[in-house]
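1. quick one: sequence plus predicted model below, questions after.
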Amino acid sequence: MDGDVDSDDDGDGNDNQPLLSLPNSLRHELKDPMGPVETDPGILLEAVDGPLIAVGDVVTYHLLEAGRAPDVALIDGYTKRETVDAEVERVVNDERPEGDHTTLEVANPPAVLTRPLLEALVEGLERPESVTIVVDGEEDLAVLPALLAAPEGASIVYGQPDVGMVHVTVDAETRASARGLLERFDGDVDRALALLEG
């Protein structure tokens, strides 16, 4: 990763301070799915052409069970604010196809995006092996930075509670939508975008 990304520009020495915070005025807009919703992971995977980023334990579990390890998976051990069951935990943490795999650990409290999470996302996408980012806190908002950091044509898959899996393809339209939402967050938007689009 670029050396400048690692510098602590805020001077307080605490990288886990929120870089961006979700304002209450945006919460309702993020409830609508950003792409088509699918309940069958096999059918969803037929539409995947390129890198695959999974946001959430249950989504990651279903993709692994369908035989496709995400290139980058973000998990936090919870679903709908409840601890995931033992089977999901076992599969997302232990069951990987043969080949290289890396685990990164970051802190990211609910309703915020920290610099370590954004950096881990960028690093995960740059690595040739599959990467699991284990989040201490909450990974839900990672969908938006993933849409900016992932290459054109990549697939972002995340869970829509009690509905299914949302499949968003990275293109100019979905990038613009994600960027427009992030620009309305509280915090250092310019710094966050520089990390993701740099």
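-> It's in. Numbers count the residues shown, from 1 in each chain.

2. use CA for all of it now, contacts and neighbours both
-> OK.

3. quick one: contacts for the residue nearest the centre of the chain?
-> Geometric centre of the chain, nearest residue: Ala142, 3.7 Å, by Cα atoms, centre = their mean. Counting by Cα atoms under 8 Å, 6 or more residues apart in numbering, Ala142 touches Val55, Leu74, Leu113, Leu117.

4. next one for the comparison:
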Amino acid sequence: MPGDVVLELPVDLRSELKTPLGPVYTDAERLLADATTPIVAVGDIVTYHLLEAGHTPAVALVDERTERETVEQDVKAAVVGDNGPTAFDSRHTATNPAGTLTADLLSTLRRAIDADESTLVVVDGEEDLATLPAILAVPDGASVVYGQPGEGMVLVTAGPETRDHARSLLERMHGEYGRARDALALR
């Protein structure tokens, strides 16, 4: 399978994932006032808004697309640097086809979270589902922020309840949850 797919999103879970996992914000500064660090951002537009508000996330996962369209040039330039400098200390790439989670993405996410520097992960494919493993992999109390199409940015604070929900969703995906857990180095 391309990118060593570990989990695949079944059709019957798609509608459940449309429900926000936390409060929705339209103002990045308000979100940042309520967020705790470290912050993991999932999505180009979310990352762009956090950067524009003066905050570089500890980890950002982007695919240079939003709602299946290429992001605007100013967003790309601000987030991935458009071949110039970025706000991030390091940059990694991962392959992850749409509707899946690959071993490559999961292990890259783990390394980025463990790094002592801000890390941009540019995903060849789609980064949307990375929100769920990010909730499991970040330290207790950390924030995961992702985009809710047409609504804003969702803030999830990692803790027992949010982890249980994310784990439940991942366990109901098709594939090998144990391999996903191993790739994330979860106990």
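-> Received it, and whenever you're ready, just let me know what you need. All of these numbers come straight from a predicted model, not from anything done at the bench.

5. one step back: now which residue in the second structure aligns to the residue nearest to the centre of the first structure?
-> Mapped onto the second structure by TM-score structural alignment, Ala142 of the first structure lines up with Ala130.

6. still on that earlier bit, could you verify that the residue nearest to the centre of the first structure is part of a strand?
-> No - Ala142 of the first structure: not assigned to a strand; according to DSSP: H, G, I helix; E, B strand; the rest coil it is helix.

7. how much space is there between it and Ile156 of the first structure?
-> 10 Å (Cα to Cα, to the nearest Å).

8. now do the shared contacts for these two.
-> Val55.

9. just the helices in the first structure please.
-> Remark: helices assigned in the first structure by DSSP state H are 41-46, 57-65, 86-94, 115-126, 143-149, 172-182, 189-197.

10. what's the closest of these to Pro161 of the first structure?
-> Shortest separation from Pro161 of the first structure across those is recorded for helix 57-65, at 10.2 Å, computed as Cα to Cα.

11. matching residues in the second structure for that closest one?
-> Against the second structure, the aligned range for helix 57-65 of the first structure is residues 44-52 (TM-score structural alignment).

12. quick one: average offset of that stretch versus the first structure, please.
-> In this overlay with the first structure, the average offset of stretch 44-52 of the second structure from its partner residues is 0.3 Å by mean Cα distance after the TM-score superposition for the first structure.

13. can you list the buried residues in stretch 148-162 of the second structure?
-> Buried residues in stretch 148-162 of the second structure, counting neighbours by 16 or more other Cα atoms under 10 Å, are found at Gln148, Gly152, Met153, Val154, Leu155, Val156, Thr157, Ala158, Gly159, Thr162.

14. just the residues you listed now: which is nearest Asp34 of the second structure?
-> Looking across these and measuring by Cα to Cα, the closest to Asp34 of the second structure is Leu155, at 8.5 Å.

15. near the equivalent of Thr119 of the second structure over in the first structure, how many other residues are there?
-> Matched to the first structure by TM-score structural alignment, Thr119 of the second structure sits across from Val131. Around Val131 of the first structure there are 25 other residues, counting by other Cα atoms under 10 Å.

16. got the contact list for Val131 of the first structure?
-> So Val131 of the first structure contacts Pro70, Asp71, Val72, Ala73, His101, Thr102, Thr103, Leu104, Gly124 (Cα under 8 Å, 6+ apart).

17. all good on my end, thank you.
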